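Colleague: this one's structure only:
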């Protein structure tokens, strides 16, 4: 049985990725920060369909906790699956916040760095010794770092996601000696709890976003989760170092 680690698995894209990967027969270790009930809901969904999953707490913005997190992963692998390695890592956890360039504080900028760029970098470094040769990594970026998704108010956020896209290619180059594939997916506007549950709080923005999308609607978590599951599965076995926009043709 394959095992995947999915960060930010308590809602949205991470929850979808975890359940879609589990639907393909893999065990899942998913993480959460503040939303433990959402993480337990993801575990319950997976178990209801006959799968196995474990939820672990992780503060992605605190790299000093990563060594202890690795020990939690080791324990979960041993106790739940009698394994000492895992097969796939999905770096999904993050946060979004709109802030115009002239209003962006150093504190917010530094938080973006810690959570969106430094976090995935050093978490991957920490977990890499536990990953099997021939494994797969997917980093969740954003089309805000692409010309198609360029919008005002996301200069700091998009800068980190652009950095993660570049990091994806470097990881793919270095990890290829172990047969590990590394790709990223760049969602467009997607109905998640991101940005303090903005879609639920401001539903009036949805028609305008749908109108700018070639396929005529905003994204749903499963639109991205299905692709992530494919990339870490056999369908993605010959794909590496790619950043795939998943936006339904935003601004096409």
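Modeller: Received the coordinates, thanks. No experiment lies behind these values; they were computed from the predicted model shown.

Colleague: okay, CA-based contacts and neighbour counts for the rest of this
Modeller: Fine.

Colleague: which helices and strands does the top helix by length along the chain pack with?
Modeller: In terms of residue count, the longest helix belonging to the chain (DSSP state H) is helix 155-175. Contact here means 3 or more C-alpha pairs under 8 Å, 6 or more residues apart in numbering; DSSP states H and E; on that basis helix 155-175 packs against helix 106-112, strand 131-140, strand 181-187.

Colleague: what's the most buried one of the ones you listed?
Modeller: Stretch with highest mean neighbour count among the helices and strands packed on helix 155-175: strand 181-187 (a mean of 26; mean count of other C-alpha atoms under 10 Å).

Colleague: and after that one, which helix or strand comes next?
Modeller: helix 194-201 (DSSP states H and E).

Colleague: now do the following helix or strand past that following helix: distance to the chain's middle.
Modeller: Sequence-wise, the next helix or strand downstream of helix 194-201 (DSSP H and E) is helix 206-211. Once both centres are worked out by C-alpha atoms, centre = their mean, to the nearest Å, helix 206-211 turns out to sit 24 Å from its chain's centre.

Colleague: okay, one more to line up with it:
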């Protein structure tokens, strides 16, 4: 059984990805930051359908917590699956913030940077010793880094940086046959950034070729698919999952 770690797996795309990976036969370690009950519900949902999952606490914005988290992962792998390594890491945890450039504070900028770029960089670094050769790193980018949307400049900039980082991961980890890809979701109906009101959703749907905004499951299924052996020759790519947004 392959084991996948999914950060931010207690809600939204992360929760959907956790369930999709479990349905595909993977064991799942999902992380949560402030809502253990939501994480428990995801684990229970997976277990009710015959899957295996564990939830661990992690704040991706605090790199000092990564070494203790690595130790917790090692302990969990051994006790739950009798393994010393895992197979895939999905750097998914994140949050949204609407603030035009003239009013973005340094604190807001640093918070987004820590979670969306610094966090995935150093968390991946911390977990590499536990990752099996032939594994997979999947980074959650965003279509906002490709189409300028007023009010999300720092978020989009760091997501764009994550796409660049993905290619470097693929280059540097290739000697261990570890592949690295990123997914760039378009407009998705989640709680990120406060969610979508009816007017905003209608506008986004009108700008999408398939005529609607995406659901978390639209992305979660792609995560599970990319982690499968069927897509084992896809490497160093950023795949937009947007239904055809602004094409």
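Modeller: Sure, I can see it. The model shown is predicted, which means the values in this text are computed figures rather than measured ones.

Colleague: before we move on, what SS does residue 34 of the first structure have?
Modeller: Secondary structure of residue 34 of the first structure, reduced to three states by DSSP: H, G, I helix; E, B strand; the rest coil: coil.

Colleague: before we move on, back to that, so which of the helices and strands packed on helix 155-175 of the first structure comes closest to residue 152 of the first structure?
Modeller: Judged by C-alpha to C-alpha, the one of those that comes nearest to residue 152 of the first structure is helix 106-112, at 15.7 Å.

Colleague: returning to that earlier point: same list (the helices and strands packed on helix 155-175 of the first structure) but as a markdown table, adding distance to residue 20 of the first structure.
Modeller: As requested, those are exported to a markdown table (distance: least, C-alpha to C-alpha, whole Å):
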| stretch | distance to residue 20 of the first structure |
| --- | --- |
| helix 106-112 | 28 |
| strand 131-140 | 14 |
| strand 181-187 | 15 |
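
Colleague: wait, which of the ones you listed is closest to residue 251 of the first structure?
Modeller: strand 181-187 (13.1 Å).

Colleague: tell me the angle of the closest one relative to helix 155-175?
Modeller: Computed by axes from the mean of the first three to the mean of the last three C-alpha atoms, to 10 degrees, the angle separating strand 181-187 of the first structure from helix 155-175 equals 160 degrees.

Colleague: distance check, the residue of the first structure positioned farthest from its centre against residue 156 of the first structure.
Modeller: Here the first structure reaches farthest from its C-alpha mean at residue 102, the gap being 28.5 Å by C-alpha atoms, centre = their mean. As judged by C-alpha to C-alpha, to the nearest Å, residue 102 of the first structure and residue 156 of the first structure stand 11 Å apart.

Colleague: picking up where we left off before, the residue farthest from the centre of the first structure - that's part of a helix, no?
Modeller: Yes: note on residue 102 of the first structure: a helix contains this position according to three-state DSSP.

Colleague: one step back: which one of the helices and strands packed on helix 155-175 of the first structure lies closest to residue 53 of the first structure?
Modeller: strand 131-140 (17.5 Å).

Colleague: in contact with the most centrally placed residue in the first structure, which residues?
Modeller: Per C-alpha atoms, centre = their mean, the C-alpha nearest to the average position across the first structure is that of residue 92, at 1.4 Å. For residue 92 of the first structure, the contact set (C-alpha atoms under 8 Å, 6 or more residues apart in numbering) comprises 6, 7, 8, 9, 13, 14, 139, 140.

Colleague: which one of those is nearest residue 130 of the first structure?
Modeller: Among those, and counting by C-alpha to C-alpha, the member closest to residue 130 of the first structure is residue 6, at 14.4 Å.

Colleague: what sits against the closest one?
Modeller: For residue 6 of the first structure, the contact set (C-alpha under 8 Å, 6+ apart) comprises 14, 17, 18, 28, 29, 30, 31, 89, 90, 91, 92.

Colleague: same thing with residue 13 of the second structure?
Modeller: Contacts of residue 13 of the second structure (C-alpha under 8 Å, 6+ apart): 92, 190, 216, 217, 219, 220.

Colleague: tell me which of the residues you listed fall in helices.
Modeller: 216, 217, 219, 220.

Colleague: alignment lookup: residue 216 of the first structure to the second structure.
Modeller: Under the alignment (TM-score structural alignment), residue 216 of the first structure pairs with residue 211 of the second structure.

Colleague: grab the nearest non-local neighbour of its match.
Modeller: Nearest non-adjacent residue to residue 211 of the second structure, counting by C-alpha to C-alpha, 6 or more residues apart in numbering: residue 205, 5.0 Å away.

Colleague: relative to residue 188 of the second structure, how far out is the one you found?
Modeller: 10 Å.

Colleague: intersection of neighbour lists for the two?
Modeller: residue 213.

Colleague: these two: who's more crowded?
Modeller: Neighbour tally, residue 205 of the second structure and residue 188, criterion other C-alpha atoms under 10 Å: the higher count belongs to residue 188, 23 against 18.

Colleague: for that one, give me its contacts.
Modeller: 213, 214, 215, 216.

Colleague: which SSE is the closest residue to the last one other than its chain neighbours in?
Modeller: The one in question is residue 216 of the second structure. Once flanking residues are discounted, residue 216 of the second structure sits nearest to residue 13: 4.7 Å by C-alpha to C-alpha, 6+ apart. Using DSSP H and E, residue 13 of the second structure maps to helix 12-23.

Colleague: thinking again about what came up before, make TSV out of the contacts of residue 13 of the second structure and add distance to residue 80 of the second structure.
Modeller: As requested, the contacts of residue 13 of the second structure are exported to TSV (distance: C-alpha to C-alpha, whole Å):
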residue	distance to residue 80 of the second structure
92	23
190	31
216	28
217	27
219	27
220	24
